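> sequence and computational prediction follow.
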Amino acid sequence: MRILVLYSHPVETSFNASLHEVIVRTLKNAGHDVDDCDLYAEGFEPALTRQERLDYHDTDINQANVASYVERLEAADALVLCYPVWNFGFPAMLKGFLDRVFLPGVSFKMRDGNVIPSLHNIKKMVAVTHYGGSRIRAFLVGDPPRKNVKRMLRAVIKPFAPVEYHALYDMNNATDAQRAAFLKKVEQAIARF
């Protein structure tokens, strides 16, 4: 299976970097074709420009500045997101990727004013993340990151495709043992890919 791993963290010594390493190694060991897209290392520019917004609905030209990323997304059979939760959302780098690459004509098509999801090449999606705050705190604010993956992104991939969400909550107070246990849980989940 060809798997696009979207990784979004600026610090190579972070816990998120450890998660990323486990994901990529485990997928490769299982024989998958891994396209490891480290958004920071690749220098991805997350800001949608004025011209890109003006061209947003023009499917003849809207992909011009991100064509290589669109090709990688459309070539994938599955998608793995690895990122931290910051301020109950995606990091700006990952959010910018979604804004600039999940375009009309890519992740959806417009027909008579209706949105038609079109990333049907993505047959499975997994998100691996961690929150600084506790699960109850996330619950009290509606856990937007979980909903963004389980609802918003799920809506544009193949209908009924499995979507997994693995999160370590309360990272600010996590012990070494808790982080190690989460790494193991992620490794086991990815090995079942």
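Right, received. Where do you want to start? Residues are numbered from 1 along each chain as shown.
> use CA for all of it now, contacts and neighbours both
Will do.
> all the strands of this protein, residue numbers only.
All strands of the chain, identified by DSSP state E, fall at 2-7, 33-38, 78-84, 108-111, 114-117, 124-130, 163-168.
> and residue 123, how far is that from residue 13?
31 Å (Cα to Cα, to the nearest Å).
> who has more neighbours out of the two?
residue 123 (18 against 9; other Cα atoms under 10 Å).
> gap between that one and residue 149?
Distance of residue 123 to residue 149, computed by Cα to Cα: 14 Å.
> try residue 58
With the distance defined as Cα to Cα, residue 58 ends up 26 Å from residue 149.
> again with residue 108
Using Cα to Cα, we find residue 108 at a distance of 16 Å from residue 149.
> sorry, back to before: neighbour-wise, which of residue 58 and residue 149 wins?
Each of residue 58 and residue 149 has its neighbours counted (other Cα under 10 Å); residue 149 has more, 19 against 14.
> try this one side by side with the last:
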Amino acid sequence: MRILVLYAHPVETSFNAALHTMIVERLKAKGHEVDDCDLYAEDFDPRLTRAERMAYHDVPDNIEPVRSYVERLRKAEGLVLCFPVWNYGYPAILKGFFDRVFLPGVSFRLIEGKVKPTLDNIRKVVAVTSYGGSRLRAFLVGDPPRKLIHRLLRASVKRGASVSYLANYSMNLSTPQSRDRFMAKVAHKMDTF
């Protein structure tokens, strides 16, 4: 399976960096073709420009500024996201990726004012993330990243696609043992992708 791994963390010594490395290694070891998209290493610009917003609905011209990323997304059969949750949301670089790449004509079409998903090529989605705070704190604020993956992203990919959300909460209180347990959980998910 062709899998696009979207990774969003600026620190190469972080827990998320270790997760990212393990994800890519495990997927490759299982024979998957991995397109490893490290948004920071690729210096992805998350800012939607005025010109891009003005041309947002001009399909297919709207993809020109991000054509290479659109092509990578369209080639993928699976999608793995690896990111930290900051301020109960995505890192800005990942949010910007969704704003600039998940465009009309790419992730959806507007037909008589109604949104129709178009990423039928993606049959499986796994999000791997970490939170500084507890699951309860995330729940109390609505856990926006979890909802965005399970509701919005699920609605953009192939109908019936498998969507999983693996979260390591309470990183501020984590131990080597709790991190190892989460790494093992993620490794198992990648091994069975």
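Received, thanks. These numbers were taken from a predicted model, which means no experiment stands behind them.
> drop the TM-score for these two in here.
For this chain pair, the superposition-based TM-score is 0.99 by TM-score structural alignment, normalised by the length of structure 1; 193 aligned residues with a Cα RMSD of 0.5 Å.
> of the strands of structure 1, which is nearest residue 92 of structure 1?
Minimum separation from residue 92 of structure 1 across these (Cα to Cα) falls at strand 78-84, 10.6 Å.
> aligned counterpart of residue 133 of structure 1 in structure 2, please.
Matched by TM-score structural alignment, residue 133 of structure 1 corresponds to residue 133 in structure 2.
> for the nearest residue to its match once chain neighbours are set aside, give me its contacts.
Closest residue in space to residue 133 of structure 2, ignoring its immediate chain neighbours: residue 170 at 4.4 Å, by Cα to Cα, 6 or more residues apart in numbering. Counting by Cα atoms under 8 Å, 6 or more residues apart in numbering, residue 170 of structure 2 touches 130, 131, 132, 133, 134, 135.
> just checking, the match of residue 133 of structure 1 touches residue 174?
No. Residue 133 of structure 2 is beyond contact range of residue 174, at 10.2 Å (criterion: Cα atoms under 8 Å).
> which of the two has more neighbours?
For residue 133 of structure 2 versus residue 174, the count of surrounding residues by other Cα under 10 Å is larger for residue 133: 18 against 12.
> ok, the more buried one - contacts?
169, 170, 171, 172.
> return the distance of the third one relative to residue 29 of structure 2.
Summarising the geometry, the distance separating residue 171 of structure 2 from residue 29 of structure 2, computed by Cα to Cα, is 28 Å.
> and what of the second one?
According to Cα to Cα, residue 170 of structure 2 stands 30 Å off from residue 29 of structure 2.
> in structure 1, which residue sits furthest out from the middle?
residue 112 (29.1 Å; Cα atoms, centre = their mean).
> for structure 2, what spans make up the helices?
Here structure 2 has its helices, by DSSP state H, at 15-29, 50-54, 67-75, 92-101, 135-140, 144-147, 154-156, 176-191.
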